[in-house]
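1. have a look; sequence and predicted model below, questions after that.
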Amino acid sequence: MTIKLGIIMDPIEQIKPYKDSSFAMLLAAQARGYELFYMNPNDVFLVQGQPMARMQRLRVWEQADDPNYFELHDRQDRPLNELDIVLIRQDPPFDQDYLYCTHILELAEQQGVLVVNKPQSLRDANEKLFATWFSDCMTDTLVTAQADRLKTFVAQHQDTIFKPLDAMGGASIFRVKHGDPNLNVIIETLTDHGQHLIMAQRFLPDIAQGDKRILLIDGEPVPFALARIPLAGENRGNLAAGGRGVGQPLTERDQALCARIAPTLRAKGLWFVGLDVIGDYITEINVTSPTCIRELDAQFGLNIADQLMQRLEQALQEQAIQQPARH
């Protein structure tokens, strides 16, 4: 039986295919003979309790010099449970519409669709806060909206990082030192005058050696990380903020951190995760749309997306043994 894979992602015509991890997944799935179906986030809907979507059949090409790297067919309204796998690869921020989409996808999951990552876990695992489940693997961290606590934290640690809980790509991250004359306005801006929680962490000088992205498939780490090296004068290693990606083998500490979080990832149905590590510490656990597949593939001759598809096929086989056929 041909596997039917749907993907919910931001507009495919706006991606950079040579570096896009979702596109890598589509290429790998198509190479394995899957039928591909494309959806925007607002294409998902519900009729009388039946999860549906306005889908388009999709074909993709690995042609870096060809702007026509995909082909979409006419839209059709179809039940989501006609698909075997749905990848939800919408970029943050995690807003109310994203939340509603996960609820609809959870209904599809109950009908036997393998949703990657698990909808409930996408709701539960804020990418900043989820890391605090493993506080023994983190540097000193505070989450609060209270200005006095943030000021005390800066005074205690002298050199800190402030960041919002709902941003991505290094957006709105501030390095704040004790005595910074802008401390009050930074706190007011990030917390909206005490209305929103933010995260404060002790600054890690190891950022100069890179903010490492480690990819895990069903809890198993890819053996190489992408160290995202900040530009000179920059505190953020994110590629979106101009960081330079340098691949390197996992260290023993990296492997220990992965082993620490792996059982939780598996239990929560988080099939594909990006673990961010600076020095010896976890800083974030990315679950919505982790990237860096293309960079690691290019530097080490890997096919990470194909590894993911192999594991998802295995999960479908395991699911078929436990459940009667749906098609």
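-> Yep, it's here. Numbers count the residues shown, from 1 in each chain.
2. drop to CA atoms for contacts and neighbour counts, all remaining ones
-> Fine.
3. surely E35 meets L5?
-> Yes. Between E35 and L5 a contact is recorded at 6.1 Å, counting by Cα atoms under 8 Å.
4. who has more neighbours, these two?
-> L5 (23 against 17; other Cα atoms under 10 Å).
5. can you give me the helices in the stretch 201-327 of the chain?
-> Assigned by DSSP state H, counting those that start in this stretch, the stretch 201-327 of the chain shows helices spanning 252-267, 293-300, 304-322.
6. mean neighbour count for these - can I get that in JSON lines?
-> Shown next, in JSON lines, are the helices of the stretch 201-327 of the chain (neighbours: other Cα atoms under 10 Å):
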{"stretch": "helix 252-267", "mean neighbour count": "16"}
{"stretch": "helix 293-300", "mean neighbour count": "18"}
{"stretch": "helix 304-322", "mean neighbour count": "15"}
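7. quick one: contacts for A145?
-> T191, G194, Q195, H196, L197, I198 (Cα atoms under 8 Å, 6 or more residues apart in numbering).
8. for the first one, what are its contacts?
-> Going back to what we said before, that points to T191. Here T191 is in contact with A145, L197, I198 (Cα under 8 Å, 6+ apart).
9. could you dump these to a markdown table with distance to D84 and secondary structure?
-> Formatted as a markdown table, the contacts of T191 follow (distance: Cα to Cα, whole Å; DSSP: H, G, I helix; E, B strand; the rest coil):
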| residue | distance to D84 | secondary structure |
| --- | --- | --- |
| A145 | 42 | coil |
| L197 | 38 | coil |
| I198 | 38 | strand |
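10. returning to what we had before: dump the helices of the stretch 201-327 of the chain to a markdown table, plus distance to K163.
-> As requested, those are arranged in a markdown table below (distance: least, Cα to Cα, whole Å):
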| stretch | distance to K163 |
| --- | --- |
| helix 252-267 | 22 |
| helix 293-300 | 25 |
| helix 304-322 | 30 |
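11. alongside the first one, take a look at this:
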Amino acid sequence: MRLLFLVSPPDRLDPAHDSSIALMRAATARGHQALIAEMRELSLRDGHVLARAHAADLRSGSLGRGRAEVLDLDDVGLVLVRTDPPVNDDYLRATYLLDFAQRRGTPVCNSPDALRNTNEKLFALHFPDLIPETVVSASAAELADAVARWGRAVLKPTDAMGGRGVLLLEHGHPNLAGLIEVGTARGRRQVVLQRFVDDGTHSDRRVLVVDGEPVAALRRTAKAPDFRCNMAVGASAAPVPLSKTDRAICATLRPELIGRGIGFAGIDLIGDRLIEVNITSPTGLREIDGGPMETAGRVADAVLRRLLAHAR
């Protein structure tokens, strides 16, 4: 089977940590062909979605581009959308084209509709019983009032990833107003403000979920003095067993994930609180599987196997 991975520019992907490359290795180990393209390389002609695709060259220490071809997505068994945020106009245009491919029978994971309409920072708000107290606003007064009530809070942009733009706010801090001003672009941009959750471990858990079922978990520990648990900013990571809390939260999310066409997600938890649901390009497979980066990992193979079960 031919599998198309829609990825960020390949030279930005780190083979030691990138989950897309881990899935490609799992695909080739199973005898499938992994092809790569960027979203900008999609086009529509006579109702067919085409991609200027390259064979994924996994022989070296980085992801290389093999022979180029114009690929009709009708001839692809599964499209895996693995492009990092932001979900901007360029990204949205690509999902519109992927709609045509999906309607012609090519499975797309995650679904174009989900990628358009499921904001990774806001989706968790559909589950108010699971999340920390949260405010979404561009108002400095409203945000400062929430910080005063909670003592400490985390401010996040709605359209970033990897800990970018995430700020820790504390009541009484002399630069609180300035931080809110920066975060909201002087009141022009809504942000997510969550009550700070401290379970005493300075860490969070990333749970990888396929078809609504948890398959593996990873503990990410912040690199002091930073409070952010993102691996992109230096947090360390190690696999951990799935807990009863992990399974219970995933069971609650499962109907909504399946209903939206979200086949693969990364759910972030602190203690028993749901923080985020990542669907654009969930990471953590390499850290969970470990081993030489040239090999296909057990969990990456399990994720791919379950995704392929729904492909034609």
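-> Received the coordinates, thanks. For clarity, every value in this text was computed on a predicted model and none was experimentally measured.
12. coming back round to it: out of the contacts of T191 of the first structure, who's nearest M52 of the first structure?
-> Proximity of the contacts of T191 of the first structure to M52 of the first structure (Cα to Cα) peaks at L197, which lies at 35.0 Å.
13. the closest one maps to what in the second structure?
-> Matched across to the second structure, L197 of the first structure falls on Q190, judged by TM-score structural alignment.
14. how many neighbouring residues does that match have?
-> 17.
15. so what's it closest to, chain neighbours aside?
-> A138 (4.1 Å; Cα to Cα, 6 or more residues apart in numbering).
16. any idea what that neighbour aligns with in the first structure?
-> With TM-score structural alignment as the criterion, A138 of the second structure matches A145.
17. quickly note the distance from that match to K151 of the first structure.
-> Between A145 of the first structure and K151 of the first structure the computed distance is 11 Å (Cα to Cα, to the nearest Å).
18. same question, I198 of the first structure
-> 13 Å.
19. between these two, which one's more packed in?
-> Shown here are I198 of the first structure and K151; by other Cα under 10 Å, I198 has more neighbours (22 against 16).
20. now the strands for the stretch 1-150 of the second structure?
-> Residue ranges of the strands in the stretch 1-150 of the second structure, as given by DSSP state E, counting those that start in this stretch, are 2-7, 33-37, 42-45, 48-57, 64-72, 78-82, 108-109, 134-137.
21. about what we covered before: L239 of the first structure is nearest to which of the helices of the stretch 201-327 of the first structure?
-> helix 293-300 (10.6 Å).
22. which residues sit against that closest one?
-> Contacts of helix 293-300 of the first structure (Cα under 8 Å, 6+ apart): 18-21, 24, 224-226, 245, 247, 302-305.
23. next, the angle helix 304-322 makes with it.
-> Taking axes from the mean of the first three to the mean of the last three Cα atoms, to 10 degrees, one finds that helix 293-300 of the first structure is oriented at 120 degrees with respect to helix 304-322.
24. which ones are touching the nearest residue to A167 of the first structure once chain neighbours are set aside?
-> Nearest residue to A167 of the first structure, sequence neighbours excluded (Cα to Cα, 6+ apart): P93, at 5.9 Å. P93 of the first structure sits next to D166, A167, M168 when contact means Cα under 8 Å, 6+ apart.
25. I'd guessed the second one sits against D95; true?
-> So that's A167 of the first structure. No. Assessed by Cα under 8 Å, A167 of the first structure is found out of contact with D95, at 10.9 Å.
26. so if I had to pick from those two, which one is more boxed in?
-> A167 (16 against 9).
27. any idea how far whatever residue of the second structure lines up with that one lies from R188 of the second structure?
-> Alignment note (TM-score structural alignment): A167 of the first structure maps to A160 of the second structure. Distance, A160 of the second structure to R188 of the second structure, using Cα to Cα: 16 Å.
28. repeat that for H202 of the second structure.
-> 32 Å.
29. which one's more surrounded, the two?
-> Neighbours were counted for H202 of the second structure and for R188 using other Cα under 10 Å; H202 has more, 17 against 12.
30. what sits against the nearest residue to I229 of the first structure once chain neighbours are set aside?
-> Spatial nearest neighbour of I229 of the first structure, excluding adjacent residues (Cα to Cα, 6+ apart): G210 at 4.3 Å. Counting by Cα under 8 Å, 6+ apart, G210 of the first structure touches A227, R228, I229, P230, G237, I278.
31. what range in the first structure does stretch 232-239 of the second structure sit on?
-> Using TM-score structural alignment, stretch 232-239 of the second structure pairs with 240-247 in the first structure.
32. so for G112 of the first structure, what's the nearest residue that isn't a sequence neighbour?
-> Closest to G112 of the first structure by Cα to Cα, 6+ apart is N81, at 6.9 Å.
33. my guess is that neighbour contacts Q110, does it?
-> No. The pair N81 of the first structure / Q110 is not scored as a contact, 9.2 Å apart, by Cα under 8 Å.
34. looking at the two, which has the bigger crowd around it?
-> N81 (23 against 11).
35. circling back: got the contacts of A145 of the first structure as a markdown table, with distance to T251 of the first structure columns?
-> Output for those, formatted as a markdown table (distance: Cα to Cα, whole Å):
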| residue | distance to T251 of the first structure |
| --- | --- |
| T191 | 36 |
| G194 | 40 |
| Q195 | 40 |
| H196 | 36 |
| L197 | 33 |
| I198 | 30 |
